[in-house]
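> Sequence and predicted structure below; questions after.
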Amino acid sequence: MSQKNAKEKLRRNRMNDATNQLKVMVLSYNPTLSSRLDKPDILEQAVKLMSSLSDSSKQHYQNGYNAGFKSASTMFLNIRSMPLFPASVMAHPPTLPPAPLLYQNFNLFPSIAPCPNLNPVYRPSVDFARPVTASVDGKPNKDFEEGLNQDEMVAAMSTHMAAGHSAKLKRDGGTAIGEFSKAVELAVRVYGKVDTESFEPYYQYGSSLLDYAIFKQYIEKLPAPTEGFYAEGHEAETIADTEGVNTAEAGAEEMETSYAVEEKDESTATAIEKENPDEKKESDDATLANTAIEVLKTARYICERQDIEDPKWQRRTASVLGCLGTLSIMTKKFEEAVEDLEQAIKLLKPLEDTDRVISFMYVEVAGSHLVLKQFDKAVENYEAAYALLNARLEAIKDQKDNKDGGPDILMELKGLEVLVKDLKGAIDNAKDTATDAKKKAAKRPPPLTGDTEVESKKQKPDDPTEAAPAASEASPVKVPASTPVAEASGL
């Protein structure tokens, strides 16, 4: 066997292991995709994207945040793709064409759903958790425009906004955050913090921070490799050639050695970088979420100062409320999430072309009600989302029958069929959960009332020696083990 054939065999074996590992990861994250993952087109897409990765990138993938994760995470998002709503959600930038439809699947708790507008390999060299200012820690900030007059600052703000939108379309979330941060600072200097012209920079900056926070949360919930070539402890493969393969074997061993050296170097760097990983992660996540909340609350305040009857500002207000609702879910403030999302739904209902967005919000509200153990309300919101998407599905079918639809219509039809089916399953699960909860509540002993306590005192014997066995035999009142707070913390 030649060295070329040996390398090809090694590559092919790794591809098979990588494909199997991908299936395990996808199914463990979302079992509802089991019926789709074995379809030739889906699996072919996975293999094609996996094959585009270098071996070092594949090795990096198992370690989480590092250089090889960009292509791997893009592949994972593509495998999970389903039509739902445009990536830019409701408010497209007025100076740019709408982003292409980027799709994602429903989850019972969409706060952990992947956000398509992000570059996961981004490593910020500056702190983007606050707008760029003229000085940082008392030192001049080279990224800030100094000595500009008002017209020049307006032009610079437009440039940063355009660059931010462009970065979003390219899924480069880190660059988008930096550009929108600079635009916010310039808008405040030119127009003031709560001026109408400052809304767009604030909203884009806050939504980009939210996107980044969602993606971080999504990545952290990915299961670690448990089997296949990239599982921990896997030994290097040995390729033997019965007709004299000393050269091929040496080549294969050299490849394996290079991968091992890369992994060792990366592990060492990671160990040095992370002294207190848990504390740092919690602090970073809290800072990111809190900054996004502050920025979006400013955007909401700007909206409240406008004419709420204007459809343009209704959409903008609903966009901000939707972002704040998602942030509340991420920070486990489910009551606030329900309040913000229901207000956003109310604003969007009279408007056109909002069915998909409203249906997504209904699912988020339903997920929050599930955590709060308000099962009947969860069922109600799931059914509302189902009704909207089912109506859209019927309309798409009519377009297909009339031959009015192109490839986009057919793609949307296929995705909607899966979504409607998944929503139907979510409704059934919520109903079953509600029924089980009612049965458990009926079996639970009633709490002690004042009359019961008085009666128990009257029946208590005077002799303490007689009271002891009775107390030991009494069964205590059972308190439910899970509470809304406990359940929320397990998300």
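Good, I have the coordinates.

> going forward, measure contacts and count neighbours with C-alpha atoms only.
Noted.

> how about the strands in the stretch 301-450 of the chain?
Ranges of strands in the stretch 301-450 of the chain, per DSSP state E, counting those that start in this stretch: none exist.

> all helices for it, in order.
311-330, 334-348, 355-371, 375-401, 407-443, 450-458 (DSSP state H, counting those that start in this stretch).

> out of the ones you listed, deepest packed?
Of the helices of the stretch 301-450 of the chain, the one with the most neighbours on average (mean count of other CA atoms under 10 Å) is helix 355-371, at a mean of 25.

> quick check: angle from that helix to helix 311-330?
Helix 355-371 and helix 311-330 are oriented at 30 degrees to each other (axes from the mean of the first three to the mean of the last three CA atoms, to 10 degrees).

> helices or strands next to helix 355-371 in the packing?
helix 311-330, helix 334-348, helix 375-401, helix 484-489 (3 or more CA pairs under 8 Å, 6 or more residues apart in numbering; DSSP states H and E).

> With distance to residue 225 as new columns, can the ones you listed be given to me in CSV?
Shown next, in CSV, are the helices and strands packed on helix 355-371 (distance: least, CA to CA, whole Å):
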stretch, distance to residue 225
helix 311-330, 25
helix 334-348, 32
helix 375-401, 33
helix 484-489, 24
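
> closest to residue 456 out of those helices?
Evaluated over the helices and strands packed on helix 355-371, closeness to residue 456 peaks at helix 484-489, with 32.3 Å, by CA to CA.

> try it against this one:
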Amino acid sequence: AVNLMAQGKRNLICGEIPAAVNQFQDACQLLSKNYGEMAKECAEAYFCYGRSLLDLARMETGVLGNALQGAEKTEEKSEKTEEEIVKEKSYKEAKKAEDKTEKTEEGMDTTENQEKPEEKKEDGKEKKSEEAKPEEDPDDVSNLQLAWEMLELAKMIYLKDETKEAQLRAAEAHLKLGEVSLETEQYDQAIADFKDCLKLQEKHLEPEDRLLAESHYQLGLAYGFMKQFEQSIDHYRAAIKTIESKIGKILYPIKQAEQEIKDLKEILPDI
């Protein structure tokens, strides 16, 4: 199980998400069999499995979206070429009709007869293009549902432990649960999870910690989807303020060091 977890984390970092999902799944099965489903030894495996499933669902959604965009572009191109062909044919037929004014009626009959099979061809091509459109893949929903279940299990196990590390891991599980809810457009649930995450982080982290900025950002995003723009802006501003505070805290000792170096350089000539 330890080796599977290590390999899964490596594959997750390298972007090999399907392989990571399989390895975390195997690790979860082994750990739950040995320690029990709600054992604290299973929490990390559940969390990693849920996180990788969320990434897999996003990846599959992105691939499906690109495929649909490509299909739309090819349909537009085929429609344009068909229109150009029809225009060229109608132009040639009109020219022939002008040259043969005596046979206008026959010319009209031939053009009508030629247009009918073209229309049938166009209808056939449109039907084929409609049939070629990919259907919605139900795997995305199942992956997101399974991700939610795994992350919920991890959160419940972490919350039982009162240590700072476990509470922060529970906050991370809340954050990922909120992201799952965003993907499924359950914005109320996402906001609730992000708030629980922020509450735990504010209790155990410094005010300028970048994890707080991420939670504020996700809350701003969720409120934006809910069209509650005032709350959204407030959380975006809080995220910016947190990041600026972090930058200031990092720069302060650097400025102090630069000033000390400057003072020491001024002393050197006297020595």
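Sure thing, it's come through. This one's a predicted model, so the numbers in the text were calculated from it and none came from an experiment.

> TM-score for this pair?
TM-score of the superposed chains, computed with TM-score structural alignment, normalised by the length of the second structure, equals 0.66; 201 aligned residues with a CA RMSD of 2.9 Å.

> what does stretch 169-181 of the second structure contact?
Stretch 169-181 of the second structure is contacted by residues 47, 51, 54, 144, 147-148, 151-152, 154-156, 158-159, 187, 189-194, 196-198, 200-201, 215 when judged by CA atoms under 8 Å, 6 or more residues apart in numbering.

> mean per-residue distance, that stretch to the first structure?
Mean deviation of stretch 169-181 of the second structure relative to the first structure after superposition (mean CA distance after the TM-score superposition for the first structure): 0.5 Å.

> In the first structure, what range does that stretch match?
Structural correspondence for stretch 169-181 of the second structure: residues 316-328 of the first structure, per TM-score structural alignment.

> next one: stretch 45-60 of the second structure
Under TM-score structural alignment, the match for stretch 45-60 of the second structure is residues 201-216.

> starting at the chain centroid, how far to the matching stretch?
Chain-centre distance of stretch 201-216 of the first structure: 12 Å, with CA atoms, centre = their mean, to the nearest Å.

> Please apply the same query to stretch 350-357 of the first structure.
For stretch 350-357 of the first structure, the distance to the chain centre is 22 Å (CA atoms, centre = their mean).

> after the longest helix belonging to the second structure, next one along is what?
Using DSSP state H, we find that the single longest helix of the second structure is helix 43-99. Sequence-wise, the next helix or strand downstream of helix 43-99 of the second structure (DSSP states H and E) is helix 104-132.

> Residue 403 of the first structure and residue 412 of the first structure: what is the separation?
Distance, residue 403 of the first structure to residue 412 of the first structure, by CA to CA, to the nearest Å: 14 Å.

> Same check on residue 37 of the first structure?
If you go by CA to CA, the gap between residue 37 of the first structure and residue 412 of the first structure works out to 18 Å.

> Read off where stretch 12-26 of the first structure ends up in the second structure.
Alignment of stretch 12-26 of the first structure against the second structure: no match, by TM-score structural alignment.

> what's the answer for stretch 361-372 of the first structure, then?
Going by TM-score structural alignment, stretch 361-372 of the first structure sits over residues 215-226 in the second structure.

> And the contacts of that stretch?
175, 182, 187, 190-191, 194-195, 197-198, 229, 231-236, 238-239.

> now that stretch, how far from the chain's geometric center?
Relative to the mean C-alpha coordinate of its chain, stretch 215-226 of the second structure is positioned 15 Å out (CA atoms, centre = their mean).

> ok, now stretch 77-93 of the second structure?
With CA atoms, centre = their mean, you get 41 Å for stretch 77-93 of the second structure.

> ditto for stretch 25-35 of the second structure
Counting by CA atoms, centre = their mean, stretch 25-35 of the second structure comes out at 28 Å from the chain centroid.

> and if you look at stretch 191-201 of the second structure?
The chain centre lies 20 Å from the centre of stretch 191-201 of the second structure; the measure is CA atoms, centre = their mean.

> which residues are contacting it?
With contact meaning CA under 8 Å, 6+ apart, stretch 191-201 of the second structure is reached by 167-168, 170-175, 177-178, 211-212, 215-216, 218-219, 222-223.
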